[in-house]
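**Student:** following is a predicted model, sequence given first.
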Amino acid sequence: MKKSLFLLLSAVIISCQTATKNEETASLPDLVQQKSKAIVEANGQKYRDLNHNNQLDKYENSSLPIEERIDDLLSQMTVEEKAGIMFINGTGVSTTAQPDSKEGVEGPAARMPSIVENMNDREMNYFNIWGIPEDPAVFAKWYNNAQLVAESSRLGIPVTIASDPRHHFSNNIFAMSAKGFSQFCETLGFAALRDEALMKKFGDIVRQEYLAIGIREALHPQIDLATEPRWARIAGTFGEDAELSAMLVKAYIEGMQGTILDENGIATMTKHFPGGGPQKEGLDPHFSFQKGQIYPGDNFDYHLIPFEAAFEANTAAIMPYYGVPTDQTDENVAMAYNKAIITTLLREKYNYDGVVCTDWGLISDVPMGPDVVWKARAWGVEELSEVERVLRIIEAGCDQFGGENKPEHVVQLVKEGKLSEERIDISVRRLLRQKFQLGLFDNPFVDETKVNDIVGKPEWQALGAKTQQEAMTLLKNDENILPLAKNTLKVYIENMDSATVAEYAEVVATPEAADFAIIRVNTPWYPADTKNPFALGFHHGDLDFKGEEKEKIMKLLKTVPTVVDIYLDRPAVIPDIAAASKALIANYGASDKSVCEIIFGNSAPKGKLPFELPSSMKAVEEQKTDVPYDSKDPLFAYGFGLVYQ
């Protein structure tokens, strides 16, 4: 072995020619030869001996068809190994780049097992990354080290690293840190721009940055329709129009995956099937105070239109949502427990054979502090035990459990004869197929030396800033006061960085001393009545300003001509503010600099509203939850947007 390793490190790549097809193997990539510790040489061939048996197994042979490789690997896997691949949970990335370390890991990941613990103790090899170091190169090194740990396991099955969105300028609770990455507007901004080519370009940039550091599965795009304006997760959608969402999601997936998923692509997990938008009163089924979504307009099929486009684009995975599709199927149970949703609709009607992964936390309760327990989202089957819930979800047609690390439940079910190994093989095959398609068995490593040349490229950062700016929607511009003259005015500001604004105008301390005021506000929200600290951060509740906050804004608008910039993560109800402002702009994730670029004319707003802005909360309450743009006399209609004159 020492001699073989010496030859590996010093020799040029050998093109392998063999007598039989089973012995064929392509030359190993340079990067694999540099990183892998499992390479052996036999009969003049080099290959990764992942199961350490000193022979070229079919699953190790890159020249064979994927299904043949899967057959071979499945035949070698234990029940425990099969169960492990069916679970994906969160993990943190240590600042030391060591996968068995938690140094520098913060938040929930700090309280969870390390990736190495889950790999060794639970045979897991799918992981969702949460907090990461600010330097993407540290992530890349950590990732390579994790793949080396995987390579040393009994069968050498590589890990798949997944992530929620990381490329948006956002303070939304669901947006992961974008530090180090290119920062674009949120998906609502892309909906406002309605640019299919730009959407695909964005997907391609995300693909390249993810590839550079080792993220190979995207827990996005989110294509629920924003037909209930109070819903807390609208910021991640493309708005309320199904056809627009369908157009954009297809371009998004093509940019991420390509036409055929391969070693150059990122597997997309499109969510949340069959559409999570019509939540009763906008309350989110992450929590027990809201377990079902409703369809008073009998409009269930409308919410499937974007998913049909995702299927055309061959999305690699689908994630069902938490809620109960109230009175839409033969039983009122949550989506991932619902056989009519997963098997009858998704598998049979749409012939979908990709991975179906549940949303996070359907099996286990989570303690959240003294006297606070976050209940598992087992809506409609709360009486079932954890093991029974696992069985019910598999029987419904799902393949993987998100946010859980309980493979022992699957093992128990198989050993007790309640679940056949043949059934779990169906799911494991889908999960292995994705790993093979991504090329992870042949080259799971990334080039750590190239990370900083790829991630956050200046031209991508510039394009990201451009989307933040041009996605903005000009809702009002009295007397065409915008754009304001640069470097000639005195401005009073609120909720902005004074140093940034000072590049465009003189910043003064009081409204009375100003020619104009510029204020940035967010769409209002009001916490739900709960003790769950995570739930308290969701943007639930009414959409209008109230009490002292509203009085303060209105006083300013009456004191000095004011430009109002509002962040729309949900459709705000702002008739009084719209009437009293001199100019009104909506953004979908934008920096202070991007806002100034628009206000002072270095860039121009092009966005059209991706949802209507209702005229009152009464109009919101009278809307049908599942029907788009149906509020009475909206303040601004869907698709509204002015341009500079």
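**Tutor:** Looks like it arrived, so ask away. Numbering: from 1, shown residues only.
**Student:** going forward, measure contacts between C-alpha atoms and count neighbours the same way
**Tutor:** Fine.
**Student:** just the strands in the stretch 501-645 of the chain please.
**Tutor:** Using DSSP state E, counting those that start in this stretch, the strands of the stretch 501-645 of the chain run over 506-507, 516-522, 562-567, 583-587.
**Student:** pick the most deeply packed of the ones you listed.
**Tutor:** Among the strands of the stretch 501-645 of the chain, judged by mean count of other CA atoms under 10 Å, the one packed with the most neighbours on average is strand 583-587 (a mean of 26).
**Student:** by contact count, what packs against that strand?
**Tutor:** strand 473-477, strand 562-567 (3 or more CA pairs under 8 Å, 6 or more residues apart in numbering; DSSP states H and E).
**Student:** what's the last one packed up against?
**Tutor:** Put plainly, it is strand 562-567. strand 516-522, strand 583-587.
**Student:** coming back round to it: got TSV for the helices and strands packed on strand 583-587, with distance to Y210 too?
**Tutor:** As requested, the helices and strands packed on strand 583-587 are exported to TSV (distance: least, CA to CA, whole Å):
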stretch	distance to Y210
strand 473-477	30
strand 562-567	27
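**Student:** S163 is nearest to which of those strands?
**Tutor:** strand 562-567 (24.6 Å; CA to CA).
**Student:** now the strand or helix carrying P306: buried residues?
**Tutor:** P306 belongs to helix 305-312 when assigned by DSSP states H and E. Buried residues in helix 305-312, counted by 16 or more other CA atoms under 10 Å: I305, P306, F307, A309, A310, F311.
**Student:** put this next to the first one:
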Amino acid sequence: MARSDRPRRAAATFGVVALTSAALTAGAGAEPPRPSGIADTLAKMTLEEKVGQLFVTYAYGGTPDTAHPSNRAEFGVDTPAQVVQQYHLGGIIHFTWTDSLHEPRQIAELSNGLQQAALSSGAGVPLLIGTDQEQGLVTRIGEPATQFPGNMALGATRSPADAELAAAITGRELRAMGLNQNFAPSGDVNVDPANPVIGVRSFSSDPTLAAELTAAQVRGYEDSAAADLAVSASVKHFPGHGDTSTDSHTDLPVIDHDRQQWERLDAPPFQAAIAEGVDSVMTGHIEVPKLDDSGEPATLSPNVITGMLRQELGFQGVVFTDSLKMDGVRQQHPDARIPVLALKAGVDMMLMPFDVRAAIDGVLAAVRTGELTEERIDRSVTRILELKERRGVLADPFVDPAAVGSAVGTPEHLAQAQRITDRSTTLLRNDAGVLPLAQPPARLLVTGAGDGATAALAESIDRRGSRSTALPTGLRPTPQQIDEAVAAAGRHDLTVVLTNAAWSAENAAQLDLVRALQQAGRPVVAVAVRDAYDAGHVEVPTWLATYSDQAVAMESLAKVLFGEIAPTGALPVSVPDPGRPGQDRYPFGHGLTW
């Protein structure tokens, strides 16, 4: 039965499990769930506890009881557990920079400890524990968790089955570590090649392909027969962040799409996700003046959230804001007002407010003055509790840390990830007939952007019998580094040069590196390991695109170089020719093979 045919109404009862410390370590329940209806739970909650459920933030530390000075500075308490208890939070989000994500067992134990803190505080409602494991460019949990090359690489495979499987593997591994929410997939259609914040996080510049793969990933994350194997997906960034050259982290982008353009370009992935029963939608901090003349970012716009998302598209699940620390939402209002305006717009959960205490107090004050009603708060809390029940979080929020090793980064998952990635590598140009390498060169130079990428490719090459040298030159190579790379190329039979967002003005020195290597007289293979748009900016007889600089993508690249597999990827975007405005250097769907 398709997800769109499934009832979204939650079951009538749920239970939570109180664990002893010994059981917590094992991750097993000490007693069976005690049924309690969502309406009964809501009735027992204080206003402060209800408002706490509307907020998701981070906390610093790798254990629930880690005392971290940043917790004291930002939240007025010392440990992650105390942050959860102090504010009665509805959710926690993890990042590497919060010192929360080290290795799978530690993450599982942290998750259990935070859930215990939630159950021992206030209404005893378990947490949504989430992260942004989009894969590719935005990956919070690294190896040994299974790594995939990201959305645009999946777009190059044209395979909904691959997209669904990648999401299913990612989701199951997250759930094994105690995370039940993934802020993915990005449903943005990357219309603007100069987009600084989406790019390869998008499946495609084609709305039909983006919609098809967005729906597939929602199925992968959420469509499991066992609730404890699925995670809650969150499609983002509504109403669509793909056609802008402004980063909403630092400014408020303005997207000038009219209604017809929005319906054709931006809406399809969100419509597809909603049809699949996606649990939540994340808003974008973007202004859309032709769709909403309020001057507000979409996150704070009733016309966008209640009008377009809820009434027009029919979405009745949980609406998240993007991070409220981002400048795109903080330009027009004090931080204490932003959550109030978001709730009035139709949002349910506020992510990472700039000042959690001020944000909560702002909502409480709005209820007490009558600007917001408690019934309005109850509607959002009910949606949140229903989501938690649907994903099995209310019934049993704990995991078994001892079982993580057999669930995360398994040989089967790694092999599936490699097979999917092998189908994404795209050959854009092979004019000199260098590829596939008929005779493996004795000495190969791997240079260009990325310490990790150059090292990973060099290791893959060495395993194939050639001797390689990794010479990373970074995102902005200096003239001295370029000279060193050219000199090294003269001592090798073939040079593979990796580019990463070389199309941007700040990284344009990478193009100088590629030109200098090309002029050195030795064979050169250029590889765009992030945006395929790089290939439009410099003439090289051999160009490939991997859409990712991760080791799994570098292994696929090595397979193509040495002729072990034929390239089968097709461009999921068109690559413009900067010298001919309005013309493409490589059209959508382009991809060579042999």
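**Tutor:** Sure, I can see it. Keep in mind the model is a prediction, meaning the values are calculated, not measured.
**Student:** circling back to that earlier point, so where is the helix holding P306 of structure 1 in structure 2?
**Tutor:** Alignment of helix 305-312 of structure 1 against structure 2: residues 268-275, by TM-score structural alignment.
**Student:** what residues does the matching stretch touch?
**Tutor:** Here stretch 268-275 of structure 2 makes contact (CA atoms under 8 Å, 6 or more residues apart in numbering) with 3-4, 187-188, 207-208, 210-212, 214-215, 218, 235, 238, 313-315.
**Student:** just those: which are in strands?
**Tutor:** In strands, judged by DSSP state E, the following of these are found: V235, F238.
**Student:** just the buried ones from the contacts of stretch 268-275 of structure 2?
**Tutor:** 3, 187-188, 207-208, 210-212, 214-215, 218, 235, 238, 315.
**Student:** in helices only, show me those.
**Tutor:** P207, T208, A210, A211, E212, T214, A215, V218 (DSSP state H).
**Student:** will you turn the residues you listed into JSON lines that also has distance to E287 of structure 2?
**Tutor:** Formatted as JSON lines, these follow (distance: CA to CA, whole Å):
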{"residue": "P207", "distance to E287 of structure 2": "20"}
{"residue": "T208", "distance to E287 of structure 2": "24"}
{"residue": "A210", "distance to E287 of structure 2": "22"}
{"residue": "A211", "distance to E287 of structure 2": "22"}
{"residue": "E212", "distance to E287 of structure 2": "26"}
{"residue": "T214", "distance to E287 of structure 2": "23"}
{"residue": "A215", "distance to E287 of structure 2": "26"}
{"residue": "V218", "distance to E287 of structure 2": "26"}
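**Student:** out of those residues, the closest to P297 of structure 2 would be?
**Tutor:** Nearest member of these to P297 of structure 2, counting by CA to CA, is P207, at 22.8 Å.
**Student:** my read: that closest one touches V189, true?
**Tutor:** Yes - counting by CA atoms under 8 Å, V189 is a contact partner of P207 of structure 2 at 6.0 Å.
**Student:** which element, helix or strand, includes V319 of structure 2?
**Tutor:** Per DSSP H and E: strand 318-320 holds V319 of structure 2.
**Student:** distance from that strand to structure 1 after superposition?
**Tutor:** Compared with structure 1 after the fit, strand 318-320 of structure 2 shows a mean deviation of 0.6 Å (mean CA distance after the TM-score superposition for structure 1).
**Student:** tell me the residues of structure 1 aligned with that strand.
**Tutor:** Using TM-score structural alignment, strand 318-320 of structure 2 pairs with 355-357 in structure 1.
**Student:** coming back round to it: and the helix holding P306 of structure 1 against structure 2, how far off on average?
**Tutor:** Helix 305-312 of structure 1 sits 0.6 Å off on average (mean CA distance after the TM-score superposition for structure 1).
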